[in-house]
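Peer 1: Build me a model from this:
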Amino acid sequence: MSYRWLLTYLFGASPIAEANYFKKGDKLTHPVRSLRQSKKYGFGSNFTPDYTDVESYFARIKRAVAKKEIYTAAQFHGPVRFKGDNVENLATDGIKYLKPRMLDLDPTSYVGIRTGTLRFIRLLASYFIMSPTLNKSEVSEALAVADKRNEIVALEDPTKKSRLSEAAIALIEHLKVYVDLIQAGPEYQELIEDMQYRVKIPMLQVLV
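Peer 2: Prediction:
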């Protein structure tokens, strides 16, 4: 969640839309990385979820329904959704799986996503699972910063260097060390090098 902006940078693939998609006077002046992942132009809910823990997640959605911010729990379209048999029973029955919604369909793959993308997400998940956790008091602020960063990246010109390129390179360098540490194999080393090139050379994002 804190680094979903990096996924938007690397895999964003919705740069334009038809003129009737935009409100009057709100049309973009240049292509962007991801309209879909932008809070302003995308399909996200108009409220901020609480990912502190499962109980807080459900309580926040329940309040949103009560306040008519959304009509039903199913209408929540955050970057990640906790999935179980019933959202109301998540706290007691547990989560069966997580549903990430922070990826655009890849137009270069007939199934909408490449193997390398899946490997990178799995590597990121593994890295953060092994990293120190945030204190509960830090979660809201960290996610607010993540939202702002994701909006910046999503609406940047994809042919130009990102304002967050240095932060992206720093994380990728940590991932390099992690790949060596866990002996993930040459396919992951190649993957990390590829992602690093794509951050350093913005046009690779357009040509991939």
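Peer 1: okay, CA-based contacts and neighbour counts for the rest of this
Peer 2: Will do.
Peer 1: for stretch 171-183, which positions count as buried?
Peer 2: Neighbour counts over stretch 171-183 (16 or more other C-alpha atoms under 10 Å) mark 172, 175-176, 178-179 as buried.
Peer 1: which residues make contact with that stretch from outside it?
Peer 2: 124, 127, 185, 188-189, 192, 195-196 (C-alpha atoms under 8 Å, 6 or more residues apart in numbering).
Peer 1: go with 7 Å
Peer 2: Identification of contacts with stretch 171-183 by C-alpha atoms under 7 Å, 6 or more residues apart in numbering yields 188-189, 192, 196.
Peer 1: And these, which of them are buried?
Peer 2: Applying 16+ other C-alpha under 10 Å to the contacts of stretch 171-183 flags 188-189, 192, 196 as buried.
Peer 1: For residue 173, see how far away residue 193 is.
Peer 2: Here the criterion is C-alpha to C-alpha, to the nearest Å. By it, residue 193 lies 10 Å from residue 173.
Peer 1: And this one, please, so the two structures can be compared:
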Amino acid sequence: MIKLFKERKIDYAFQIANNSVVQKINHFSDYQIMEEDIDALAKKISEENKINPIEVDYESREGKLVNENVSGMKFPQGYDINPNESMVCAKAVYTFKVSGNLELFSFQPKNMTFNKNVEASINNTYLNIEHQTFSQKPLREDKISEVKESIKETIDLMKKIIPVINSEVVEYNKTLEGKAKEILKKRKEQIESELNQDDDINDF
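Peer 2: Sure thing, here's the model as predicted:
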């Protein structure tokens, strides 16, 4: 389970991509660095490490009610249940088809906060969003309305925050080629320096 758009700052995803760039360059041989075109290598590395923006197919939404054993400690005040007890309650689970770098669903962008605590999970190419009720099935009409209003609110918030995340991802991706090129140039300079030292010790 993840807390939708609340697990980590998006900079964490960017740092992982940066580290991947460094690791790939470290795996290149000295021969590759010296003989291959630096610009072409940088472009290839940046393409391989770009973060794919996320998309949600809202029209694919499917909702169902399932039973969930809920601890009495999780019930809001006013419910007649002991904290040491539990009750089987209805939980609404909505499923959406999604694409892109799905880890982004757990990251918080720099320029917006997701102002709702939403439990979610990723299953292959599907995002599951949960809404726990504290009532047993079958739900009354007013409880059904609460579930529907909650998911509508969540969808509206998603439609606002996902473009912000994707915009930050696109801007980050634009920096990748330059970063890779800079690291490659430094590596090449280091190799050249070492080769020059080999020449120096033989110059007598």
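Peer 1: Can you calculate the TM-score here?
Peer 2: Between these two chains, after superposing, the TM-score reads 0.28 (TM-score structural alignment, normalised by the length of the second structure); 98 aligned residues with a C-alpha RMSD of 5.7 Å.
Peer 1: So which of the buried residues of stretch 171-183 of the first structure sit within helices?
Peer 2: In helices, judged by DSSP state H, the following of those are found: 172, 175-176, 178-179.
Peer 1: And the biggest helix by length in the second structure, how far out from the chain middle?
Peer 2: When the second structure is parsed with DSSP H, its longest helix is helix 141-201. Centre-to-centre, helix 141-201 of the second structure and its host chain are 10 Å apart (C-alpha atoms, centre = their mean, to the nearest Å).
Peer 1: And for stretch 9-20 of the second structure?
Peer 2: 10 Å.
Peer 1: tell me which of the ones in helices among the buried residues of stretch 171-183 of the first structure is nearest to residue 207 of the first structure?
Peer 2: Residue 207 of the first structure lies nearest to residue 172 out of these, by C-alpha to C-alpha, at 20.8 Å.
Peer 1: these two touch, right, residue 177 of the second structure and residue 43?
Peer 2: Yes - judged on C-alpha atoms under 7 Å, residue 177 of the second structure makes contact with residue 43 at a distance of 5.5 Å.
Peer 1: Looking at those two, which one has more neighbours?
Peer 2: Set residue 177 of the second structure next to residue 43 and count neighbours by other C-alpha atoms under 10 Å: residue 177 wins out with 21 against 15.
Peer 1: same for the longest helix of the second structure, what does it pack against?
Peer 2: Here helix 141-201 of the second structure touches helix 30-35, helix 38-49, going by 3 or more C-alpha pairs under 7 Å, 6 or more residues apart in numbering; DSSP states H and E.
Peer 1: and if we set it to 8 Å?
Peer 2: Judged by 3 or more C-alpha pairs under 8 Å, 6 or more residues apart in numbering; DSSP states H and E, helix 141-201 of the second structure is in contact with helix 10-26, helix 30-35, helix 38-49, strand 126-132.
Peer 1: quick one, it and helix 38-49 angle?
Peer 2: Inter-element angle recorded for helix 141-201 of the second structure and helix 38-49: 150 degrees (by axes from the mean of the first three to the mean of the last three C-alpha atoms, to 10 degrees).
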